[in-house]
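Colleague: this one's structure only:
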């Protein structure tokens, strides 16, 4: 049974309301009626969940629109510190993400020990279009939390190669460390050969050691494709083209490399320019 409404700002507690229920179930007409009758859109239920959180968790874009237009607080936080934008990214709802950003949602909310950023959440689910949109509006590539590391760590741990590509092309630090573990450690643990090759191409250190003094290859099974991949990189130096790419990226940045890649410049010349 729905409890009584509690009128007030975020922070006032209430039982789960009809507004929460309608938002979660995508009952647009019911939600509109409730709003028109004066039902508060910023009531919080257990765990500080607002109706806007509920709508975003379920990807109910029409309900999100109604709530925002009625004055729902766009950056409200639940008990874990997650904002509606985090929930929309986790759900992979591009429509909700766009709407929240259009209403001023923070793409880089302050992190606490218990929260991940919207970009982290999008990478957990491999929600490529959400990742692309977040990057286009300045999502932090190096935001790091206690449990996940950077978004690149998250994408590697969850085996989302396409997200890894997007993050690397946007300039993510390929050797970022969480407890001395790099994204390559995560990719090795996940046995993702294509991902490991991609990380190395972008400059991942195959000799990096974590807090247990283990290299990425130490997390692969003997004679497995993943082990063979890393052993081959240990025994054979990168080709000039790959070295040039890494050096150019480090020296001039990602965008410059993309532009140069469209030009007809001999590889040896690029190599010469990179190593001066």
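Modeller: Received it, and whenever you're ready, just let me know what you need. Everything quoted here is computed from the prediction, not taken from an experiment.
Colleague: from here on, contacts and neighbour counts on C-alpha atoms
Modeller: Will do.
Colleague: residue contacts, the residue of the chain positioned farthest from its centre?
Modeller: The outermost residue of the chain relative to its centre, with distances by C-alpha atoms, centre = their mean, is residue 37 at 37.9 Å. Listed by C-alpha atoms under 8 Å, 6 or more residues apart in numbering, the contact set of residue 37 is empty.
Colleague: so how far is residue 19 from it?
Modeller: Per C-alpha to C-alpha, to the nearest Å, residue 37 is found 11 Å from residue 19.
Colleague: ok, and what's touching the biggest helix by length in the chain?
Modeller: Assignment by DSSP state H gives helix 240-252 as the longest helix of the chain. Helix 240-252 is contacted from outside by 201, 202, 203, 256, 257, 267, 268, 270, 271, 274, 275, using C-alpha under 8 Å, 6+ apart.
Colleague: okay if I get those as CSV plus secondary structure, distance to residue 129 and neighbour count?
Modeller: Below are the contacts of helix 240-252 laid out as CSV (DSSP: H, G, I helix; E, B strand; the rest coil; distance: C-alpha to C-alpha, whole Å; neighbours: other C-alpha atoms under 10 Å):
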residue, secondary structure, distance to residue 129, neighbour count
201, helix, 24, 17
202, coil, 22, 24
203, coil, 25, 20
256, helix, 24, 12
257, helix, 23, 19
267, helix, 33, 14
268, helix, 36, 12
270, helix, 32, 18
271, helix, 34, 18
274, helix, 33, 18
275, coil, 36, 11
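Colleague: Save these as CSV, and put in distance to residue 87 too.
Modeller: Formatted as CSV, the contacts of helix 240-252 follow (distance: C-alpha to C-alpha, whole Å):
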residue, distance to residue 87
201, 33
202, 31
203, 33
256, 34
257, 34
267, 45
268, 48
270, 44
271, 44
274, 42
275, 45
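Colleague: Among those, which one sits closest to residue 59?
Modeller: Residue 59 lies nearest to residue 202 out of these, by C-alpha to C-alpha, at 34.6 Å.
Colleague: what about the helices in the stretch 151-276 of the chain?
Modeller: Per DSSP state H, counting those that start in this stretch, the stretch 151-276 of the chain carries helices over the ranges 151-157, 161-169, 183-189, 193-201, 225-235, 240-252, 254-261, 267-274.
Colleague: could the ones you listed go into JSON lines alongside distance to residue 33?
Modeller: Listed next are those as JSON lines, based on distance: least, C-alpha to C-alpha, whole Å:
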{"stretch": "helix 151-157", "distance to residue 33": "40"}
{"stretch": "helix 161-169", "distance to residue 33": "40"}
{"stretch": "helix 183-189", "distance to residue 33": "49"}
{"stretch": "helix 193-201", "distance to residue 33": "50"}
{"stretch": "helix 225-235", "distance to residue 33": "57"}
{"stretch": "helix 240-252", "distance to residue 33": "55"}
{"stretch": "helix 254-261", "distance to residue 33": "49"}
{"stretch": "helix 267-274", "distance to residue 33": "63"}
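Colleague: let's bring in a second one:
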């Protein structure tokens, strides 16, 4: 009797698709079976069918980095910004999977680089930085991804990159104009780098203007989270005892004056030498 009642209920969700378990379209998209997927589409299969947790075939293709399948789905009318029950868009999945090809394709089809943050998901830029996918980070930044978007768990994308110790992603963010001293409940990226005992991150953050004297909710400076005598501690001690040079300070002030416009393509238009440009971007 319960089965009859359940089967009689409408299973459509708006005009996007229907709540189903994984379909043949989901499977083909996930496994990169382009010929099978093309045949299913030609035979009238819905490209926007959802599982009970609102995962579409496009999500599946992007999770696995199946660019050709994603292209077939989008050309057949797949919703580019559809969200799972947890709030993830296909672009979030592509950035998490480290597929710049899928990310570029989605952006070309109008995917938003700044979907609304939810309590359960982060932005595509956060996802790229959490997973250490610098190429995906560059792509969404070029499309206007918010550098200071705040996730309730990770904080800003820079915080996320530092928590996961992805130096390349942190560098991409800083070169794009991310605020080096942005606080996550009074905790800066430099506090995080010190906690993770990552000397490379510490050096880069300080060179980009990271405040060695910033205090968190416990009144602690970054150096307070290092082990006495350890390389990170010695690094911070050196910077505390030896202020940045005039050259280094000039770089910090210059970048600060540019604000969020410190993209290399912008600075490259200035009438300065390539050596100066490389110095500005910590190459």
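Modeller: Yes, it's here. All values derive from a computational prediction rather than experimental measurement.
Colleague: how about the helices of the stretch 151-276 of structure 1, which one is nearest residue 79 of structure 1?
Modeller: For the helices of the stretch 151-276 of structure 1, proximity to residue 79 of structure 1 was assessed by C-alpha to C-alpha; helix 151-157 is nearest, at 21.9 Å.
Colleague: so where is the closest one in structure 2?
Modeller: Counting by TM-score structural alignment, helix 151-157 of structure 1 lines up with residues 157-163 of structure 2.
Colleague: what's next to that stretch, contact-wise?
Modeller: 125-126, 129-130, 132, 147-150, 154, 167, 169-170, 173-174, 178, 180, 184, 188-189, 192-193, 196, 201.
Colleague: Repeat the analysis, applying 7 Å as the threshold.
Modeller: Defining contact as C-alpha atoms under 7 Å, 6 or more residues apart in numbering, one finds that stretch 157-163 of structure 2 is touched by 125-126, 129-130, 147-148, 154, 169-170, 173, 189, 192-193.
Colleague: The residues you listed into TSV, with extra columns for neighbour count and distance to residue 258 of structure 2?
Modeller: Below are the contacts of stretch 157-163 of structure 2 laid out as TSV (neighbours: other C-alpha atoms under 10 Å; distance: C-alpha to C-alpha, whole Å):
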residue	neighbour count	distance to residue 258 of structure 2
125	32	21
126	30	23
129	34	23
130	25	26
147	19	15
148	16	16
154	18	26
169	28	20
170	27	18
173	26	14
189	31	21
192	23	25
193	28	25
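Colleague: Endpoint to endpoint, stretch 214-231 of structure 2 covers what distance?
Modeller: Stretch 214-231 of structure 2 has its terminal residues 20 Å apart, counting by C-alpha to C-alpha.
Colleague: how about it, which residues of structure 1 does it hit?
Modeller: The aligned range for stretch 214-231 of structure 2 is 208-225, by TM-score structural alignment.
Colleague: buried set for that stretch?
Modeller: If you call a residue buried by 16 or more other C-alpha atoms under 10 Å, then stretch 208-225 of structure 1 has these buried ones: 208, 209, 210, 215, 216, 217, 219, 220.
Colleague: Wait, a strand at residue 35 of structure 1?
Modeller: No: counting by DSSP: H, G, I helix; E, B strand; the rest coil, residue 35 of structure 1 is not found in a strand; it is helix.
Colleague: Run through who's touching the match of stretch 214-231 of structure 2.
Modeller: 179-181, 184-185, 188-189, 191, 193, 206-207, 226-227, 230.
Colleague: Please apply the same query to stretch 39-57 of structure 1.
Modeller: Contacts to stretch 39-57 of structure 1, defined as C-alpha under 7 Å, 6+ apart, come from residues 6-7, 9-16, 19-20, 23-24, 63-64, 67, 72-73, 78-79, 84, 87-88, 91, 96.
Colleague: what does residue 102 of structure 2 align to in structure 1?
Modeller: Applying TM-score structural alignment, one finds that residue 102 of structure 2 aligns to residue 96 in structure 1.
Colleague: Helices of the stretch 1-150 of structure 1, start to end?
Modeller: Assigned by DSSP H, counting those that start in this stretch, the helices in the stretch 1-150 of structure 1 fall at 18-25, 28-36, 51-57, 61-69, 84-91, 94-102, 118-124, 128-136.
Colleague: Let me have the ones you listed in a markdown table, extended by distance to residue 263 of structure 1.
Modeller: What follows is the helices of the stretch 1-150 of structure 1, written out as a markdown table (distance: least, C-alpha to C-alpha, whole Å):
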| stretch | distance to residue 263 of structure 1 |
| --- | --- |
| helix 18-25 | 51 |
| helix 28-36 | 52 |
| helix 51-57 | 43 |
| helix 61-69 | 42 |
| helix 84-91 | 36 |
| helix 94-102 | 34 |
| helix 118-124 | 32 |
| helix 128-136 | 24 |
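Colleague: Can you check which of the ones you listed gets nearest to residue 108 of structure 1?
Modeller: helix 118-124 (7.3 Å).
Colleague: residue range for that closest one in structure 2?
Modeller: Going by TM-score structural alignment: helix 118-124 of structure 1 matches residues 124-130.
Colleague: Mean per-residue distance, the matching stretch versus structure 1.
Modeller: Following superposition, stretch 124-130 of structure 2 is found to deviate from structure 1 by 0.7 Å on average (mean C-alpha distance after the TM-score superposition for structure 1).
Colleague: from the middle of its chain, how far away would that stretch be?
Modeller: Centroid separation for stretch 124-130 of structure 2 versus its chain: 2 Å, with C-alpha atoms, centre = their mean, to the nearest Å.
Colleague: Let me know the distance separating residue 8 of structure 1 from residue 41 of structure 1.
Modeller: For residue 8 of structure 1, the distance to residue 41 of structure 1 - C-alpha to C-alpha - is 10 Å.
Colleague: Compare those two (neighbour count), which wins?
Modeller: Between residue 8 of structure 1 and residue 41, counted using other C-alpha atoms under 10 Å, residue 41 has the larger neighbour count: 28 against 13.
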